[in-house]
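Colleague: structure here, sequence nowhere to be found:
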């Protein structure tokens, strides 16, 4: 099946999904790129179509300066969504930085009253407005940033060993961290969504406590559930099949076929 192209510089479509399926819009973590979600698109096919956001400053947008403001990122992404098929249900998934951005885009979509997301899935991120679990990193030196990358194990060691790649990565990563660390959350009682929220978290993720994950409940008038996966901050990569099954279960009431083959119970 030919995947129709998107004109926007912001979106990458990896799979179209079935005519009666949902489109899942995915938001990468800090320093991440749209291609992070290509393997996920294969696991969710053929029912769920997957598009991913490509932030400026990486991969095919590496010549563009990165954006370091969460509100501007959310505005620009929201503007790009007019390309999506308005007749298909839309769900949003974001990991870490991507979780905050997915939440902010959902806020904008609900306020505009056009495209209304059917589900928001946030992963590896405590609820907005909670205190930071570490000092700000965007103003730290390169070695401190690299030490954090190694600690959370989200970047392959062979990448960190390549000096040229590291020089290319650090400015974008620093910009992403600034967007997260300078993010201004909505005032208490504001920014409440109507769509359901699912929260995915790692059992060994030092950035997200059980209380921090559960606090997302205050950000929707709909249902909110929390699911823990074994692993650290990047459990979405080490347990990709389980995560795909959990997504499929939330959006269409059944786990993905790959999750069933692998014998996972979600």
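Modeller: Great, that's in hand. Note that the structure is a prediction, hence the values are computed from the model and not measured. Numbers count the residues shown, from 1 in each chain.
Colleague: C-alpha only now, for contacts and for neighbours.
Modeller: Noted.
Colleague: helix, strand or coil for residue 14?
Modeller: Secondary structure state of residue 14, per DSSP: H, G, I helix; E, B strand; the rest coil, is strand.
Colleague: quickly note the distance from it to residue 45.
Modeller: Applying C-alpha to C-alpha, to the nearest Å, the value for residue 14 to residue 45 is 10 Å.
Colleague: who are the packing partners of the helix or strand hosting residue 245?
Modeller: Using DSSP states H and E, residue 245 maps to helix 240-252. Judged by 3 or more C-alpha pairs under 8 Å, 6 or more residues apart in numbering; DSSP states H and E, helix 240-252 is in contact with helix 38-44, helix 257-261.
Colleague: can you list the buried residues in the longest one?
Modeller: Of the residues in helix 38-44, those scored as buried under the neighbour-count criterion (16 or more other C-alpha atoms under 10 Å) are 38, 40, 41, 42, 43, 44.
Colleague: that older thread, quick one: closest of the helices and strands packed on helix 240-252 to residue 2.
Modeller: helix 38-44 (14.2 Å; C-alpha to C-alpha).
Colleague: same for the helix or strand just after that closest one, what does it pack against?
Modeller: As assigned by DSSP H and E, the chain's next helix or strand after helix 38-44 is strand 49-53. With contacts taken as 3+ C-alpha pairs under 8 Å, 6+ apart, strand 49-53 sits against strand 11-15, strand 23-27, helix 38-44.
Colleague: you'd agree residue 68 is up against residue 176?
Modeller: Yes. Residue 68 is within contact range of residue 176, at 5.8 Å (criterion: C-alpha atoms under 8 Å).
Colleague: out of the buried residues of helix 38-44, the closest to residue 59 would be?
Modeller: residue 38 (13.9 Å).
Colleague: what about that closest one, distance to residue 225?
Modeller: Distance from residue 38 to residue 225, by C-alpha to C-alpha: 26 Å.
Colleague: need the contact list for residue 91.
Modeller: 22, 23, 24, 25, 117, 118, 119, 120, 121, 251 (C-alpha atoms under 8 Å, 6 or more residues apart in numbering).
Colleague: rerun at 7 Å
Modeller: Listed by C-alpha atoms under 7 Å, 6 or more residues apart in numbering, the contact partners of residue 91 are 22, 23, 24, 25, 117, 118, 119, 120.
Colleague: that one sits in which helix or strand?
Modeller: Going by DSSP H and E, residue 91 is part of strand 90-95.
Colleague: centre of the chain versus the helix or strand that that strand is followed by, how much separation?
Modeller: Note on strand 90-95: by DSSP H and E, the next helix or strand toward the C-terminus is helix 97-112. Helix 97-112 sits 11 Å away from the centroid of its parent chain (C-alpha atoms, centre = their mean, to the nearest Å).
Colleague: before we go on, here's another structure to hold up against the first:
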């Protein structure tokens, strides 16, 4: 297989090419995020790994596309594109925060479609049976901005949304939609994935504890690993964490590729 066999779509965007990838890692952004959330991280991977990201509607070059308010519908559409890729593409999936839930539901659909997912990485999100108690998507813009400030590594960078109404008008509709998707999501029980899962959590994440991340173990019939990092909810954006994060993912994918060769 060569990278030319991989076709980008409205949903799937190439972030890092590779002439002969042993694995293709597909990354799902957090709520309010876009494919560029993984641009820097993607470039840290060495040879053998091609990286694609998901571009949700309602942001960047998809600003005019209709928002999708149901998390499971997002998974339906993304899985359809992944299932259209050549069957010999070795596929792994990474998702952070809301992206972890979309990634999980997508993995369920990809497996049901007869494709193997070599590994699922779920980051910064409790296991699927967790139900969000809040309803930020029904509240005022102030609540959404305050939540962004709480979760951000740099709260000052978020406060511009208070001072620039035109920017808020661009950013907040997609964010509100994504909070709706997460806050209304209800897991439908089924067979555990055949895909191994690694759950990643940070020590100071106000949204997810290590105990909640550990509960992902019940959602796979294969191997499970829990990895902990320093930092808050967006620990993966911290330069000091990225080498260790990429090393963990790369080592895991290398081991998977070795077992399948």
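Modeller: Arrived safely, thanks for sending. Since the structure is predicted, the reported quantities are computational estimates derived from the model, not experimental observations.
Colleague: rewinding a little: angle of the strand holding residue 91 of the first structure against strand 49-53?
Modeller: 50 degrees (axes from the mean of the first three to the mean of the last three C-alpha atoms, to 10 degrees).
Colleague: in the second structure, what stretch matches strand 90-95 of the first structure?
Modeller: On the second structure, the counterpart of strand 90-95 of the first structure by TM-score structural alignment is residues 91-96.
Colleague: how big is the offset of the matching stretch relative to the first structure?
Modeller: Compared with the first structure after the fit, stretch 91-96 of the second structure shows a mean deviation of 0.2 Å (mean C-alpha distance after the TM-score superposition for the first structure).
Colleague: same check, this time on stretch 171-180 of the second structure
Modeller: Average distance, stretch 171-180 of the second structure versus aligned residues of the first structure after superposition (mean C-alpha distance after the TM-score superposition for the first structure): 0.5 Å.
Colleague: that stretch: how far from the chain's middle?
Modeller: 16 Å.
Colleague: between the helix holding residue 245 of the first structure and strand 23-27, how big is the angle?
Modeller: Using the same axes, to 10 degrees: helix 240-252 of the first structure against strand 23-27 is 130 degrees.
Colleague: corresponding residues in the second structure for helix 240-252 of the first structure?
Modeller: With TM-score structural alignment as the criterion, helix 240-252 of the first structure aligns to 242-254.
Colleague: how close does the matching stretch sit to the first structure?
Modeller: Stretch 242-254 of the second structure sits 1.2 Å off on average (mean C-alpha distance after the TM-score superposition for the first structure).
Colleague: so what touches that stretch?
Modeller: Contacts of stretch 242-254 of the second structure (C-alpha under 7 Å, 6+ apart): 41, 44, 45, 236.
Colleague: swap in stretch 172-186 of the second structure?
Modeller: Stretch 172-186 of the second structure is contacted from outside by 31-32, 58-59, 69-71, 98, 131-132, 134-137, using C-alpha under 7 Å, 6+ apart.
Colleague: if I look at residue 131 of the second structure, how far off is residue 47 of the second structure?
Modeller: Distance, residue 131 of the second structure to residue 47 of the second structure, by C-alpha to C-alpha: 39 Å.
Colleague: equivalent analysis for residue 90 of the second structure, please.
Modeller: 15 Å.
Colleague: of these two, who's got more company?
Modeller: Ranked by neighbour count (other C-alpha atoms under 10 Å), residue 90 of the second structure and residue 47 place residue 90 first, with 22 against 14.
Colleague: so the more buried one makes contact with residue 20?
Modeller: No. The pair residue 90 of the second structure / residue 20 is not scored as a contact, 11.4 Å apart, by C-alpha atoms under 7 Å.
Colleague: quick check: neighbours shared by those two?
Modeller: Joint contacts of residue 90 of the second structure and residue 20 (C-alpha under 7 Å, 6+ apart) do not exist.
Colleague: aligned against the second structure, show me the partner of residue 166 of the first structure.
Modeller: Match for residue 166 of the first structure (TM-score structural alignment): residue 168.
Colleague: OK, contacts around its match?
Modeller: Counted by C-alpha under 7 Å, 6+ apart, residue 168 of the second structure has contacts residue 161.
Colleague: and what of residue 197 of the first structure?
Modeller: 119, 120, 121, 220, 223, 224, 225.
Colleague: so which of those residues sit within helices?
Modeller: Using DSSP state H to define helices, no part of these is located there.
Colleague: among those, which ones are buried?
Modeller: 119, 120, 121, 220, 224.
Colleague: residue furthest from the geometric center of the first structure?
Modeller: residue 163 (27.3 Å; C-alpha atoms, centre = their mean).
Colleague: show me the contacts for that one.
Modeller: Counting by C-alpha under 7 Å, 6+ apart, there are no residues that residue 163 of the first structure touches.
Colleague: now do the contacts for the closest residue to residue 229 of the second structure other than its chain neighbours.
Modeller: Nearest residue to residue 229 of the second structure in three dimensions, chain neighbours excluded: residue 202, at 4.5 Å (C-alpha to C-alpha, 6 or more residues apart in numbering). Shown in contact with residue 202 of the second structure (C-alpha under 7 Å, 6+ apart): 228, 229, 230, 231, 232, 233, 235.
Colleague: which of those residues still touch in the first structure?
Modeller: Retained in the first structure: 228, 229, 230, 231, 232, 233, 235, out of the contacts of residue 202 of the second structure (criterion both residues aligned by TM-score structural alignment, their matches' C-alpha atoms under 7 Å).
Colleague: tell me how far the counterpart of the fourth one in the first structure lies from residue 153 of the first structure.
Modeller: Translated: residue 231 of the second structure. Using TM-score structural alignment as the criterion, residue 231 of the second structure maps onto residue 231 of the first structure. Going from residue 231 of the first structure to residue 153 of the first structure by C-alpha to C-alpha gives 11 Å.
Colleague: now residue 199 of the first structure
Modeller: Distance from residue 199 of the first structure to residue 153 of the first structure, by C-alpha to C-alpha: 21 Å.
Colleague: the more surrounded of these two?
Modeller: residue 199 (24 against 13).
Colleague: any idea which helix is longest in the first structure?
Modeller: helix 163-181.
Colleague: quick one: distance of that helix to the chain centre.
Modeller: With C-alpha atoms, centre = their mean, you get 17 Å for helix 163-181 of the first structure.
Colleague: and the angle from that helix to helix 97-112?
Modeller: Using the same axes, to 10 degrees: helix 163-181 of the first structure against helix 97-112 is 40 degrees.
Colleague: beyond helix 163-181 of the first structure, next helix or strand please.
Modeller: strand 197-202.
Colleague: residue 96 of the first structure and residue 21 of the first structure: what is the separation?
Modeller: 26 Å.
Colleague: fine, thanks again, bye for now.
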